[in-house]
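Visitor: Fold the following for me, if possible:
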Amino acid sequence: MENLFVNIAGSLRIMFEHMGLSPLLSDTALMVVKILAILLFIIINALWLVYMERKVAGYIQCRPGPNRVGPKGLLQTTADIGKLMSKEVVIPKSADKVLFLLAPALIFTPPLLVFMVVPFGENMAAVDLNIGLVYFFALASLSTVIFWMAGWASNNKYSLLGSMRVVAQMVSYELPLIISIFGIVMITGSLNISEIVRSQENMWFIFLQPVAFLIFFIAMVAEANRAPFDLAEGESEIIAGPFTEYGGMAFALFFLAEYTSVLLAAFMTATLFLGGWLAPFGLTFIPGWIWMLIKVYLMIYVIMWLRWTFPRIRVDQLMNFGWKVLLPVSVANVFVTGIGLKVFQMMGW
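Guide: Alright, predicted model coming up:
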């Protein structure tokens, strides 16, 4: 599959050149094809994850989950899409109409651009950047602006308070999220995501950096606004947060964007700490992209398991945990990693 991916990309480039396109236009056309393929992958997975979450929730809470629409309820998500598409998107009279409609349209942009550097397997990244990690953190942070845009444009006090809580939460947890990766960068000496995966051939980083793994995973769950960190939609406090005034497909885009963030969190966790496409126990006869998907869906199951097991925490508890626990521990992990690397160098290992 990895070789097939490379061959298809090469064949498309040759086809574009035979069509008379310049090298620049050929590369641009190829990039557009990759973006569309990634977008299709994201949408299909987001639709599947809606169904998967309902089944996981039903299993954990001793409920059947969707079982009426289609075999085993598989068409329930399709029915939901039909319902949401048939609903009118009502724009509040005093809202900023341009920003109000722009926010749900842009919400998929940051995760889509981040997926461009995520390797789905060996040589299966759309763009293999030498500064892939920097690109990841830079683009992932843009979602904060879009959530704030949605709350501000709605001209609703509940929406504004909800978007403020989202911004506070995401900014707070981005710091330990970034610092937790420093240990991996120090060990590998690279910001290239594919190189980080190859550096785990002998041992996955979850064993070398277990504290960093926990910090990164918790922060990514918080960045995705998932329980127990789903303060954006505290129904008992602020109704539906920045999404209060949104209905129909406008709300559906925000809803699906959450699952896209979950998918991205699982991919990055599997890539940075679980060896990415590398096979465990020498089971190399199974293609690397299959191992990647197995690890990704294992992490997605854990994220769903957490949601349907633990209650939402208060906003003050969330902020205290981020600033007083995760941030100091992530900084301490960097110092311990540095000391450990120095000892290894002195011992000649």
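
Visitor: alpha carbons only for contacts and neighbour counts from here, please
Guide: OK.

Visitor: which of the residues in the helix or strand harbouring residue 263 are buried?
Guide: Under the criterion of DSSP states H and E, residue 263 resides in helix 248-273. Across helix 248-273, burial judged by 16 or more other Cα atoms under 10 Å covers 248-254, 256-273.

Visitor: Can you identify each of the helices in the stretch 1-150 of the chain by residue range?
Guide: 2-18, 23-60, 76-86, 97-106, 109-114, 132-140, 142-153 (DSSP state H, counting those that start in this stretch).

Visitor: looking at the ones you listed, which is buried most?
Guide: Neighbour counts (mean count of other Cα atoms under 10 Å) averaged over each of the helices of the stretch 1-150 of the chain peak at helix 142-153, with a mean of 22.

Visitor: which other helices and strands contact that helix?
Guide: The contact analysis (3 or more Cα pairs under 8 Å, 6 or more residues apart in numbering; DSSP states H and E) places helix 142-153 against helix 97-106, helix 157-180.

Visitor: Most tightly packed of these?
Guide: When the helices and strands packed on helix 142-153 are scored by mean count of other Cα under 10 Å, the highest mean neighbour count falls to helix 157-180 (a mean of 22).

Visitor: any idea of the angle it forms with helix 142-153?
Guide: Helix 157-180 runs at 170 degrees relative to helix 142-153, counting by axes from the mean of the first three to the mean of the last three Cα atoms, to 10 degrees.

Visitor: Tell me the helix or strand right after helix 157-180.
Guide: By DSSP H and E, the next helix or strand past helix 157-180 is helix 182-188.

Visitor: Check which residues of that next one are buried.
Guide: So, applying 16+ other Cα under 10 Å, buried residues of helix 182-188: 182, 183, 184, 187, 188.

Visitor: So which other helices or strands are in contact with that helix?
Guide: Using 3+ Cα pairs under 8 Å, 6+ apart: helix 182-188 touches helix 193-198, helix 327-347.

Visitor: Second chain to compare with the first, below:
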Amino acid sequence: RYRGFESLPLRLFQAFFLDILTLSISLCFTSKSMVESVEQTWSDFMKRGREARELVKLAIDPEVLPFFQERAIQTLLAPSISQLPFRVNQFFSLNTYAGHEDKWLSDVSASSATYIANLIPEYIEQAQQQRSNGEGALIAYNSIIPRLLDKLPAEEAEKLFGQFAINDLFSYWNMDFASGYGPLRDLYSSPIQEVWKRKGAERMHSVIQEEIRGRTKPRAEHENAYSCYSNILGLLLYSNEGLPVSREFYQDEIAFMTLLGTGNIVDIHHTGQVLDLLEDASIKHRFARRQILGGKPDDWDRFRVNSTERASEAKRVIEEFPEDQELRAYLEAQLEDWPAKAGELMQRQSQIDQEELEVRTRMRTL
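Guide: Model (predicted):
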């Protein structure tokens, strides 16, 4: 019945199983010894207060053993240090997420990126249940997600991106800043692969369309999706390092916006910049019409020739689309009025300069 063992002497048979039993016991003690060694080493490390930068060094050092890297990562990212299952020096506050100090995540290994990606859903749930400081943690986790995507296998990255919110998690408004779709703006400005920016754009398109159709409403009046996206497309033009997305991507987004709404697509002073970026003639024409003729005649932000820059843009549009009679008529009328307006502006500026000179003269001679 036990073929293979029939010719084996009983004593050798017993020795064989004794060796297996001995090996199992040895592995058990070795494992126990390893756990004790890890705990003691970590405890010794935490005998004195540690700064976040010291833990960051552990997390990104390829020579540090994985279980110490994982503890460093948990300590840096946990919404509450007190909930960690191991000792952490309580005489300091890490809270790296409070200042969005997450640049170190770009330096973690692929295996650590996977580890963090698995932690984030759990930590998000913990932060949502936290009464104090939970908001800061949630904002941080949302900003962390884009930094990990290019380090993860495709399936894991797709799953993690599902946790990413393109809108600000909490509504706010003051004289300088307002909530809206800041995470999407930051995603566009990051050096991440454009595939993720396009996925973010797809989500934004859906939100805008749902609001325009009246199926959903913005959380706050200043969070109107169309207006926020118009602002994002304008802000992308301010980058000192050039457009942070491809021209093709930017053109696609302008094309999408030309099919919705009625007003100008970006701030009027961006008109020339966008015209320079658009390569498709039909999209450029649609943009020019919306940017120049959009809105009501008395809207304060309507395209008007009130500077040499606007005059140059008006002449350019007439030259590129001479067959558009409506566009041509409006711009030619604006250009006809411009010399008189320019004279008034020069006269006004001259008066201001003279008044300034008189005041400064009195300040020296009074």
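
Visitor: Give me the TM-score for this pair.
Guide: Comparison of the two superposed chains (TM-score structural alignment, normalised by the length of the first structure) gives a TM-score of 0.23, and 130 aligned residues with a Cα RMSD of 6.6 Å.

Visitor: Save the helices and strands packed on helix 142-153 of the first structure as JSON lines, and put in distance to residue 113 of the first structure too.
Guide: Supplementary listing: these in JSON lines, determined by distance: least, Cα to Cα, whole Å:
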{"stretch": "helix 97-106", "distance to residue 113 of the first structure": "11"}
{"stretch": "helix 157-180", "distance to residue 113 of the first structure": "18"}
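
Visitor: quick one on the thing from earlier: TSV please, covering the buried residues of helix 182-188 of the first structure and showing distance to residue 140 of the first structure.
Guide: Shown next, in TSV, are the buried residues of helix 182-188 of the first structure (distance: Cα to Cα, whole Å):
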residue	distance to residue 140 of the first structure
182	17
183	20
184	19
187	24
188	22
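
Visitor: Specify which member of those is nearest to residue 318 of the first structure.
Guide: Distance to residue 318 of the first structure across the buried residues of helix 182-188 of the first structure (Cα to Cα) is lowest for residue 182, with 23.2 Å.

Visitor: In contact with the closest one, which residues?
Guide: Residues counted as contacts of residue 182 of the first structure (Cα atoms under 8 Å, 6 or more residues apart in numbering) are residue 334.

Visitor: for residue 155 of the second structure, same thing?
Guide: Contacts of residue 155 of the second structure by Cα under 8 Å, 6+ apart: none found.

Visitor: What secondary structure category should be reported for it?
Guide: helix (DSSP: H, G, I helix; E, B strand; the rest coil).

Visitor: rewinding a little: could you point out which element follows the helix holding residue 263 of the first structure?
Guide: With DSSP H and E, the next secondary element past helix 248-273 of the first structure is helix 288-307.

Visitor: other SSEs contacting that following helix?
Guide: By 3+ Cα pairs under 8 Å, 6+ apart, helix 288-307 of the first structure packs against helix 23-60, helix 248-273.

Visitor: about what we covered before: between the helices and strands packed on helix 142-153 of the first structure, which gets nearest to residue 193 of the first structure?
Guide: helix 157-180 (14.3 Å).

Visitor: For that closest one, name the packing helices and strands.
Guide: Short answer (3+ Cα pairs under 8 Å, 6+ apart): helix 157-180 of the first structure packs on helix 142-153, helix 210-223, helix 235-238, helix 315-320, helix 327-347.

Visitor: quick one: it to helix 327-347, angle?
Guide: 10 degrees.

Visitor: can you give me the angle helix 157-180 of the first structure makes with helix 210-223?
Guide: Interaxial angle, helix 157-180 of the first structure versus helix 210-223 (the same axes, to 10 degrees): 160 degrees.

Visitor: returning to that earlier point: mind giving me TSV with the helices and strands packed on helix 288-307 of the first structure and columns for distance to residue 157 of the first structure?
Guide: Listed next are those as TSV, based on distance: least, Cα to Cα, whole Å:
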stretch	distance to residue 157 of the first structure
helix 23-60	29
helix 248-273	18
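
Visitor: closest one to residue 306 of the first structure among the ones you listed?
Guide: helix 23-60 (10.3 Å).

Visitor: Show me what that closest one is packed up against.
Guide: Going by 3+ Cα pairs under 8 Å, 6+ apart, helix 23-60 of the first structure lies up against helix 2-18, helix 76-86, helix 109-114, helix 248-273, helix 288-307.

Visitor: Distance to residue 220 of the first structure for those - can I get that in CSV?
Guide: Shown next, in CSV, are these (distance: least, Cα to Cα, whole Å):
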stretch, distance to residue 220 of the first structure
helix 2-18, 28
helix 76-86, 25
helix 109-114, 13
helix 248-273, 6
helix 288-307, 10
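
Visitor: and of those, who's closest to residue 345 of the first structure?
Guide: helix 248-273 (23.0 Å).

Visitor: Which strands or helices does that closest one pack on?
Guide: Counting by 3+ Cα pairs under 8 Å, 6+ apart, helix 248-273 of the first structure packs on helix 23-60, helix 76-86, helix 97-106, helix 109-114, helix 193-198, helix 205-208, helix 210-223, helix 288-307.

Visitor: how much does it deviate in direction from helix 97-106?
Guide: Going by the same axes, to 10 degrees, helix 248-273 of the first structure makes 40 degrees with helix 97-106.

Visitor: quick check: angle from helix 248-273 of the first structure to helix 23-60?
Guide: 100 degrees.
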